[in-house]
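J.: Sequence plus the predicted model coming up.
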Amino acid sequence: MEKSSKPAYGGQAIVEGVMFGGKHTTVSMIRRKDGSLDSFEVERQSPAWVTKAKKIPFVRGIAGIIEASINGSKHLNFSSDRYDVDPSEDDSIKPTEKSSKLNLILGVAAVAVLSFLFSKLVFTLVPAFLANLFTPILPGHVAQNLLEGGFKLILLLGYLYLLSFTPLIRRVFQYHGAEHKVINAYEAGQPLTVQSVQASSRLHYRCGSSFILFTVIVGVGLYLFLPFDSLMERILQRIVLIPVVLGISYEVLQLTNRFRDIPVLKWLGYPGLALQLLTTKEPNDEQTEVAIASFNEMLTREQSYTSSAKADIV
């Protein structure tokens, strides 16, 4: 099969595992406390408005983010709930507890969307406040926007760098690397063996980390065309433009993925790839084995729905 004809599958690193998504289903695989593998599936059942919105340029990115946040939170909840529990203890969970966990998953899905919006709000407004403090020194509109973008970038890089020192997050970053390696190997037509996958790159043009960086770059460019007269006007402007920045950034992400094999244009995705040096780490063989098992399980279940599949963000 040619690389260009392969479906563009996406995925997400979770606690001690990896989730992969196709057009009809999302499947995660985790390593349990006893070393065994355990899987979890969530069938894609997008509301009609989401399906329609995902076909509209500059709107589809926001719809995709909402859907990914909801589905991803369910898999993340599954992994964090079970990875450190011995499988022999599974039967001891009472039916009422299982029901509570299902309700919790629905709650976590809602929290995931709100958490994303809140974090985006924080990363948008804090740099604006900081840049405003330097108005007496750098009062120009262009200088203020560049300074705001600089603070935003420092905040993002510093946050990710500090996170990487947390043992649990570092392992999640390793599984993130394993996820990318599997997709890169698959798209390159390589066999999905541990040895072959490990030889693949842990960086990928379609990664959500790149998307986050592009929101910074797009924001700086967009704000240059929108002057403001006060801090309050600046803040309101940034809040209102969050959906616009997200929509444009998603299109930029897709564009860099299409251009990644064109020598002159592939550098457009380099900033996002550079950020992935922080958000991904080299996985060990056991972690890569989990990622491969997750991807193969997703393919198997996807084929039970249809022979063709397609997803969005890695």
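T.: Now that the structure is in, tell me what you want to look at. Numbering: from 1, shown residues only.

J.: rest of the way, CA atoms for contacts and neighbours
T.: OK.

J.: tell me which residues in whichever strand or helix holds L125 are buried?
T.: In this structure, L125 is located in helix 95-133 according to DSSP states H and E. Taking 16 or more other C-alpha atoms under 10 Å as the neighbour-count basis, helix 95-133 is seen to contain the buried residues 105-106, 108-109, 112-113, 120, 123-129, 131-132.

J.: Which single one of those residues is nearest to R260?
T.: Of all those, R260 sits closest to K120, with 27.3 Å by C-alpha to C-alpha.

J.: Could you measure from the closest one over to P243?
T.: Here the distance between K120 and P243 works out to 10 Å (C-alpha to C-alpha, to the nearest Å).

J.: Setting the sequence-adjacent residues aside, check what's closest to G247.
T.: Among residues not flanking G247 along the chain, F58 sits closest, at 4.3 Å (C-alpha to C-alpha, 6 or more residues apart in numbering).

J.: So that neighbour belongs to a strand, correct?
T.: No - checked against DSSP: H, G, I helix; E, B strand; the rest coil, F58 lies outside a strand; its state is coil.

J.: was I right about it contacting Q254?
T.: No - under the contact definition of C-alpha atoms under 8 Å, F58 does not touch Q254, with a separation of 11.1 Å.

J.: One more to weigh against that first structure:
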Amino acid sequence: LGFMFIRGIVTLIESMALGFKALSYSVNEATEEEIKFSKREMTISVIIAVVFAVGVFFILPTIIGRSFSEFFPNAIVYNLLEGLIRIGFFLIYILLVSQIKDIKRIFQYHGAEHKTIQAYENDEELKPENVRKYSTIHVRCGTSFLIIVMIVAILIFALLGKQPMIWRIISRILLLPVIAGISYELIRLAGKFSKYKVVNILFYPGLLLQKITTKEPDNDQIEVAISSFKKVIEAEKALKAG
């Protein structure tokens, strides 16, 4: 069981590293020739983003929750309140960024990606007309993962009881990789057993949130998703072939 959680943490770190490389490439391809970003600049940007995310979605809810501690002497109820504040912040953030024009387009590509993956998993030939009929919602989506992280965090932090503020903040930061690892394994299981209705019920909050983070794509976006997916499959086959 311990190996599974470690595997989840390692896989997440690898995914973040790969995502960082992809982000660096995308940003430099999208900008003009004379405005290329160095690896150092991209690294600093990512670090700032991570610090901001941890601060807003983990530390700030802890501080706000602390102000209500005298009204909730029960540790479980107290940690539940903190978790609900955290989820509330996340939902507000998603709703706000979803109003940005460029983000809406990214969400369309996100939907195209999900459609393509589902077509592939159902052994369909990857053509726009085959891909389009599938849903933009997928159980293994990163959006679902983030919601699971926040729910698992509530359960883990509830076990710690009430702590002094400094230890609450430190525990939130130190336990984040563990929570992410557990959440990753849960998402993997959800993907493996996604045909069972009970699994979709348990992961319904994440699926519901995808109605915001995915949008119906146009044909060009579907073609981009198909082309990108085929490249990934080719790269995986080449890697396995050695």
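T.: Sure, I can see it. This one's a predicted model, so the numbers in the text were calculated from it and none came from an experiment.

J.: what sits against the residue nearest the centre of the second structure?
T.: For the second structure, the residue nearest the mean C-alpha position is G142 (3.1 Å; C-alpha atoms, centre = their mean). Contacts here follow C-alpha atoms under 8 Å, 6 or more residues apart in numbering; on that basis G142 of the second structure touches nothing.

J.: how about a cut-off of 10 Å?
T.: Counting by C-alpha atoms under 10 Å, 6 or more residues apart in numbering, G142 of the second structure makes contact with 148, 184, 187, 206, 210, 213.

J.: Next, work out how far apart it and L239 of the second structure are.
T.: From G142 of the second structure across to L239 of the second structure, the span is 24 Å (C-alpha to C-alpha).

J.: Identify the residues contacting the residue lying farthest from the centre of the second structure.
T.: Of all residues in the second structure, E70 sits farthest from the chain's C-alpha centroid, using C-alpha atoms, centre = their mean; the distance is 33.4 Å. Residues touching E70 of the second structure, when contacts are defined by C-alpha under 10 Å, 6+ apart, comprise Y78.

J.: Return the residue of the first structure aligned against it.
T.: E70 of the second structure maps onto P136 of the first structure when the alignment is built from TM-score structural alignment.

J.: what does V152 of the second structure give?
T.: For V152 of the second structure, the residue aligned by TM-score structural alignment is V218.

J.: again, but for K133 of the second structure
T.: So K133 of the second structure corresponds to A199, using TM-score structural alignment.

J.: any idea how far G208 of the first structure is from that match?
T.: Separation of A199 of the first structure from G208 of the first structure (C-alpha to C-alpha): 22 Å.

J.: what do you get for L121 of the first structure?
T.: Using C-alpha to C-alpha, one gets 18 Å for the distance from L121 of the first structure to G208 of the first structure.

J.: Wait, I226 of the second structure touches V131, no?
T.: Yes - look at I226 of the second structure against V131 with C-alpha atoms under 10 Å: they come within range, at 8.5 Å.

J.: Now do the shared contacts for these two.
T.: Residues within reach of I226 of the second structure and of V131 at once, by C-alpha under 10 Å, 6+ apart, are 112-113, 115-117, 119-120.

J.: Now flag whichever of those is closest to P217 of the second structure.
T.: Each of the shared contacts of I226 and V131 of the second structure was checked against P217 of the second structure using C-alpha to C-alpha; the closest is A112, at 5.6 Å.

J.: helix or strand for that closest one, which one?
T.: Counting by DSSP H and E, the element that carries A112 of the second structure is helix 101-121.

J.: And the strands in the second structure?
T.: In order along the chain, the second structure carries no strands (DSSP state E).

J.: which residue in the first structure lines up with L174 of the second structure?
T.: Matched to the first structure by TM-score structural alignment, L174 of the second structure sits across from V240.

J.: now swap in N122 of the second structure and tell me
T.: Using TM-score structural alignment to pair residues, one finds that N122 of the second structure aligns to A188 in the first structure.

J.: swap in F107 of the second structure?
T.: Using TM-score structural alignment, F107 of the second structure pairs with F173 in the first structure.

J.: need the contact list for the residue nearest to that match when sequence neighbours are not counted.
T.: On the basis of C-alpha to C-alpha, 6+ apart, the spatially nearest residue to F173 of the first structure that is not a chain neighbour turns out to be T280, at 4.6 Å. Counting by C-alpha under 10 Å, 6+ apart, T280 of the first structure makes contact with 13, 164, 170-180, 202-203, 209.
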